[in-house]
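J.: Take this sequence and fold it.
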Amino acid sequence: MTKTKAFVDNYLPALLGQAWHLVSTEFHAVVERHGLSVLEWRVLSTLASNGPMTISALAQTTVSKQPTVTRLLLRLEAQGHVERSTSRDDRRYTLVKVTRNGRRLVTGLIAQAEAHERALLKPFSVQKIDSLKEILRELIDRHRPPV
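T.: Below you'll find the predicted structure:
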């Protein structure tokens, strides 16, 4: 791989943005064919795999603004895909969980997302894949604001 002298070709945020766009666009088309918006997919798949979350944690994980997620949750709740409840630990927080209906909606898509990821990463060694994910998780942990 040739390293160029162009700033954007070596600037991590630009590289991350390009990689994200290229690899996610393909799968986003699959999501939309199933009648979901990308944010609906992110929210439902996050809740399906993480369990109940606060709205602020959900917004952070799905890389969305909290008011946008709150409006989306109202819609998803009306459709029977999520349920909201007050946290038992701290009544100031609302917890959101996916319903059986919401889980059913994204279970097949999660399997397709995993297959998409395997296809994307097939040319790379397990060691490179693990290193890439480890570095990205560490970057996220170091720069994530507290919830």
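
J.: switch to C-alpha atoms for all contacts and neighbour counts from now on
T.: Fine.

J.: give me every residue that touches Val38.
T.: His28, Val31, Glu32 (Cα atoms under 8 Å, 6 or more residues apart in numbering).

J.: contact partners of the helix or strand that contains the second one?
T.: This means Val31. Here Val31, judged by DSSP states H and E, is contained in helix 12-33. The contact list for helix 12-33 (Cα under 8 Å, 6+ apart) reads Val8, Asp9, Ser37, Val38, Trp41, Leu109, Ala113, His116, Leu120.

J.: want to put them side by side, so please do this one too:
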Amino acid sequence: MQTEPRFVQDYLLALLARASHAASAGFHAQLKARGVAVPVWRVLATLEGAGEGVTVGELAATCLMQQPTMSKLLDRMAAEGLVTRRREGRSMRVLLTLGGVTLAAELVAEARAHEAVLLARHAGAAPALKALLREIAG
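T.: The predicted structure follows:
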């Protein structure tokens, strides 16, 4: 006799969270081995290729952090020589330093390789999956 899965086993939000955790685990281990915290990676990845920088508010939203927490993280990253801030009117733009550009490029290359291995297991569904996730994320 087959029973229905428990609610949480088939609940979209739980599935997304578990899938994210499973998909991220390997790459997060790579980050840890390099001494890079996940929030630092998220900032570096967000700033990578953003020549004019990104506002603190945009960074916080993209990295899923509260703005005060983001500001503290940026203070640490600036002290480590990874980012710099530039005031523009009432807002503050964050840019990568040369060291930040180098580290971001290395990590993005590693992330792309990790993603390629992960998506290769689901090659036929990968484009539709990414499109659906972009739509859900808004």
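
J.: Could I get the TM-score for this pair?
T.: After superposition, the two chains reach a TM-score of 0.90 (TM-score structural alignment, normalised by the length of the second structure), with 135 aligned residues with a Cα RMSD of 1.6 Å.

J.: any idea how far the alignment partner in the second structure of Lys122 of the first structure lies from Gly81 of the second structure?
T.: Structural alignment (TM-score structural alignment) places Lys122 of the first structure against Ala120 in the second structure. Separation of Ala120 of the second structure from Gly81 of the second structure (Cα to Cα, to the nearest Å): 36 Å.

J.: neighbour count winner among the two?
T.: Comparing Ala120 of the second structure with Gly81 by neighbour count (other Cα atoms under 10 Å), the higher total belongs to Gly81, at 14 against 11.

J.: what about the helices in the second structure?
T.: For the second structure, the helices defined by DSSP state H cover 7-10, 12-34, 38-47, 56-62, 67-79, 98-120, 126-137.

J.: Centre-most residue in the second structure?
T.: The residue lying closest to the centre of the second structure (Cα atoms, centre = their mean) is Arg42, at 3.8 Å.

J.: Touching, that one and Leu64? I think so.
T.: No: taking Cα atoms under 8 Å as the definition, Arg42 of the second structure is not a contact partner of Leu64, at 9.1 Å.

J.: What is the burial count for Gln9 of the second structure?
T.: If we define neighbours as other Cα under 10 Å, then Gln9 of the second structure has 12 of them.

J.: show me the contacts for the equivalent of Leu82 of the second structure over in the first structure.
T.: Leu82 of the second structure maps onto His81 in the first structure when the alignment is built from TM-score structural alignment. By Cα under 8 Å, 6+ apart, His81 of the first structure lies in contact with Leu44, Val98, Thr99, Arg100, Asn101, Gly102, Arg103.
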